[in-house]
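Visitor: dropping the sequence and predicted coords here.
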Amino acid sequence: MTEKKLIGVDLGGTTIKFAILTAAGEIQQKWSIETNILSDGQLIIPDIIESINHHIKMYSMEADQFSGIGLGSPGTINAKEGTIKGAFNLNWKNEVYPVRDIEAGTGIPVVIENDANVAALGERWQGAGNNADDVVFVTLGTGVGGGIIAGGQLIHGANGAAGEIGHVTVDPHGFMCTCGKRGCLETIASATGIVHVARDRASEYAGDSELKIMLDDGQDISAKDVFDLAKKGDDLALIVADYVCDSLGFALANIANSLNPKYVIIGGGVSAAGDFLLKKVEKAMRANEFATIKDSTKAKLASLGNGAGVIGAASLIKVD
């Protein structure tokens, strides 16, 4: 009997990524399409169905050759009911029913989960997590997201909000967050937060700095610019990078103190700063961890990049 395949779908506001994988998690084919959020996002689910059916036919396969489709999506997920609410970047103002609709359109069983959680599952299964039972994943992008795996299981919490690492308070008197609180990690360690910190620090800085010149000239800067300049020894950029990494390390240390994961994995676009970022974050973590955690929890950079979502989504399918 031929082993059945898995399909992973990573639904984002700009692109939808797809992959066909073996049961062991090896990607065999992958592709992506643009996310069409027009008409209140009503075309997104039909586009997913059409793309899956087209590629199954293109690869001369049949629906019964697949164990299932795993879908990672933004928004509030009700995995039991197969629904998504509040995915505003997809223009979904009302509740949608992807499990019902995609199953009907493809003839393949579907499981859904939050996008940050599936990225955590992906890194745990095939990436930096080495398939450990206890892993915390934090993703530093436009915002800060996360996923927590304990005892081999995703932690969802009473209302599905577990793993919202971006809303851990690190500075009660800090910047206002979109969530309504002050000093959330997201306001400091996200790509947008880092730029905000840089502008704030530049307004009080009087020394010699290329970053200061760029900001005073009104140039648009990115988180990458800040870390690239910090690596070159730019004084203001180092002040910003140290504050960002100290804040991130402080938050991750307290999460590690609470959960004692084997790995704390840092992913997302900001993690492209690499070992420079990791070493600074590790230093801050060690300063705020107690002895047992220091001995048993390791910080690592994510290794799967954009592939974490489709791999983690596919891992939602329980293979018999």
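Guide: Thanks, I have the structure now. If you're wondering where the values come from, they're calculated on a predicted model, not measured in any experiment.
Visitor: every contact and neighbour count from this point should use C-alpha atoms.
Guide: Fine.
Visitor: what residues are up against the residue lying closest to residue 95 once chain neighbours are set aside?
Guide: Of all residues not flanking residue 95 in the chain, residue 85 sits nearest, at 4.6 Å (Cα to Cα, 6 or more residues apart in numbering). Neighbour list for residue 85: 75-77, 92-96 [criterion: Cα atoms under 8 Å, 6 or more residues apart in numbering].
Visitor: then residue 6?
Guide: 20-23, 66-70, 314, 317.
Visitor: from residue 69, how far off is the nearest residue to residue 122 once chain neighbours are set aside?
Guide: Of all residues not flanking residue 122 in the chain, residue 312 sits nearest, at 3.5 Å (Cα to Cα, 6+ apart). From residue 312 across to residue 69, the span is 11 Å (Cα to Cα, to the nearest Å).
Visitor: in addition, the following structure is provided for comparison:
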Amino acid sequence: MYFVYDLGGTFIKYALMDRAGTVVMKDKFPTNVKSAEDLVAQMVEKFQPYKEDVRGIAVSCPGIVDTKTGIIYKGGSFPFMHEKNLAAMLTEACGVPAVIQNDAKSAALAELWMGVAKGVDSAVVLTLGTGVGGGVILDGKLYNGFNLMAGEVSYVQTDFDTKTLKGEVFGMTGSAVQLISRIATAKGLADKKDGEACFQFIHQGDSEAIAIFDEYIYALASQLMSIQYLIDPEIIAIGGGISAQEIVIEKLHLAVKEIVRVSPFHAAKPNIVACRFQNDANLYGALYNYFLRFE
């Protein structure tokens, strides 16, 4: 058995999984940690009841991750993890090998292992959440990049002011959380994170909600076209909670067709698909990362 963690800004998920990826046990606890030592202590506490059955630990976490050394840089929602070796800390505390991987890259690995990218030579996996996470698969393998930043599409500029040297980035324009918040605000919803209610407005044909949604979809489609030109993958897989809404993929296909119709010089034809894994993608990808490293 393997013990797997998914470190998120709101919750830390953990699961006991077997070699086939079957989830034997799964739970979560609120993310309420202020230091690396506190984080490890809470992770070890969840591990202890199962330690006799566990042969390895796999972790998905935010930040730039050196998978060979186990060191995290930046850390995203866990800034105190900057330059900390989480893999070594867990190995020492638990007595079994531990590996870590960036959360978006973990999602890509999940699709490569048992999802829509299985058997595919090249793919880009994007997770639409608070920002936009990304993972690049080339020659059937996850590509990390020279500085471990391949797929960090949240930082890609969507516009740029040459006077202020600032502008919007893809992490904001492609944010599913921002999309839901805009629709919720426009429709006067008390809960600005109620994605289900927001998509009900879209499905019901509400003009205000659809206008916001269409603007989001066209901005996203434009970035997918750029990614297709840059990497030319076989598929671009869209993940994150909103990927469960079929209308997202449908509208993206329509938006790409419309962009090509208006600008016939376009040659790119991105094959856009929905990811198989959604909420548990990082758990599966983290486990597969362990297998790639040790087994």
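Guide: Everything's here; your move. These numbers were taken from a predicted model, which means no experiment stands behind them.
Visitor: so what number do they get for TM-score?
Guide: After superposition, the two chains reach a TM-score (TM-score structural alignment, normalised by the length of structure 2) of 0.84; 286 aligned residues with a Cα RMSD of 2.8 Å.
Visitor: picking that back up, out of the contacts of residue 85 of structure 1, which are shared with structure 2?
Guide: Using both residues aligned by TM-score structural alignment, their matches' Cα atoms under 8 Å, structure 2 keeps these contacts from the contacts of residue 85 of structure 1: 75-77, 93-96.
Visitor: for the equivalent of residue 62 of structure 2 over in structure 1, give its distance to residue 88 of structure 1.
Guide: Aligned by TM-score structural alignment, residue 62 of structure 2 pairs with residue 74 of structure 1. Distance, residue 74 of structure 1 to residue 88 of structure 1, by Cα to Cα: 8 Å.
Visitor: more neighbours: these two, which one.
Guide: Legend: neighbour count by other Cα atoms under 10 Å for residue 74 of structure 1 and residue 88, higher for residue 74 (21 against 15).
Visitor: relative to residue 110 of structure 1, how far out is the more buried one?
Guide: Counting by Cα to Cα, the gap from residue 74 of structure 1 to residue 110 of structure 1 is 16 Å.
Visitor: same question for residue 229 of structure 1.
Guide: In terms of Cα to Cα, residue 229 of structure 1 sits 45 Å off from residue 110 of structure 1.
Visitor: how big is the offset of the helix or strand hosting residue 133 of structure 2 relative to structure 1?
Guide: Element membership for residue 133 of structure 2, per DSSP states H and E: strand 132-138. Following the fit onto structure 1, the mean deviation recorded for strand 132-138 of structure 2 is 1.2 Å by mean Cα distance after the TM-score superposition for structure 1.
Visitor: how about stretch 128-144 of structure 2: buried residues?
Guide: By neighbour count, and taking 16 or more other Cα atoms under 10 Å as the criterion, the buried residues in stretch 128-144 of structure 2 are 128-138, 142-144.
Visitor: swap in stretch 145-152 of structure 2?
Guide: Buried-residue list, stretch 145-152 of structure 2, by 16+ other Cα under 10 Å: 149-152.
Visitor: I'd like those laid out as a markdown table, including distance to residue 177 of structure 2.
Guide: Output for those, formatted as a markdown table (distance: Cα to Cα, whole Å):
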| residue | distance to residue 177 of structure 2 |
| --- | --- |
| 149 | 23 |
| 150 | 23 |
| 151 | 20 |
| 152 | 18 |
